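1. heads up, no residue letters with this:
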């Protein structure tokens, strides 16, 4: 399941960045991928819809949120955590 979540997240972000999912590494930042603030908001909405989760509105402020959007690895971990919490 975890691998499936990761691949779905990468597909969503890749679509926003107009890249192929295999071009995205866990270390990639939204800036590295050419995703601006509007694109990031659209990506967050797409992730919420895909996984039926609610991402904190202050996700762009990691010190105020447990949803860190600084790179793909932290985004994937945060979405996986929210999906697991929903399933519990």
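-> It's in. Keep in mind the model is a prediction, meaning the values are calculated, not measured.
2. use CA for all of it now, contacts and neighbours both
-> Fine.
3. which residues touch residue 14?
-> With contact taken as CA atoms under 8 Å, 6 or more residues apart in numbering, residue 14 is in contact with 20-21, 23-24.
4. how about these in a markdown table, adding distance to residue 80, neighbour count and secondary structure?
-> Listed next are those as a markdown table, based on distance: CA to CA, whole Å; neighbours: other CA atoms under 10 Å; DSSP: H, G, I helix; E, B strand; the rest coil:
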| residue | distance to residue 80 | neighbour count | secondary structure |
| --- | --- | --- | --- |
| 20 | 21 | 12 | coil |
| 21 | 18 | 17 | helix |
| 23 | 21 | 10 | helix |
| 24 | 17 | 19 | coil |
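5. here comes the other one, which I'd like you to weigh against the first:
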């Protein structure tokens, strides 16, 4: 799967969760900027896992202990790209 496709799909998932158009989501926005709360984040992670058939190392009970960077849209896209690459082995 091409990285651009991953980026587009992740942005689509986050935009849908934020009730925004994908064109309104920029790579530098945080989840707070998008209005995505902790429940929305968990729902987004489930959607990402389903879309890419990956396991996201994120624990909602201990987000600070997670290896999954959620600091920005860019960080999430890059983390998903890495998980997809790792899965391909």
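-> Received the coordinates, thanks. Treat the numbers as computed from the prediction; the structure is a model and nothing was measured.
6. from the contacts of residue 14 of structure 1, which single one is nearest residue 4 of structure 1?
-> residue 21 (12.8 Å; CA to CA).
7. Chain neighbours aside, what residue packs nearest to residue 29 of structure 1?
-> Closest residue in space to residue 29 of structure 1, ignoring its immediate chain neighbours: residue 71 at 4.1 Å, by CA to CA, 6 or more residues apart in numbering.
8. Alignment lookup: the one you found to structure 2.
-> Counting by TM-score structural alignment, residue 71 of structure 1 lines up with residue 72 in structure 2.
9. my guess is residue 26 of structure 1 meets residue 77, correct?
-> No - with contact defined as CA atoms under 8 Å, residue 26 of structure 1 does not reach residue 77; the gap is 10.1 Å.
10. Quick check on those two: which one has the bigger neighbour count.
-> residue 77 (17 against 13; other CA atoms under 10 Å).
11. which residues sit in contact with the residue nearest the centre of structure 1?
-> The centre of structure 1 sits closest to residue 75, judged by CA atoms, centre = their mean, with a distance of 4.1 Å. Residues in contact with residue 75 of structure 1 (CA under 8 Å, 6+ apart) are 67-69.
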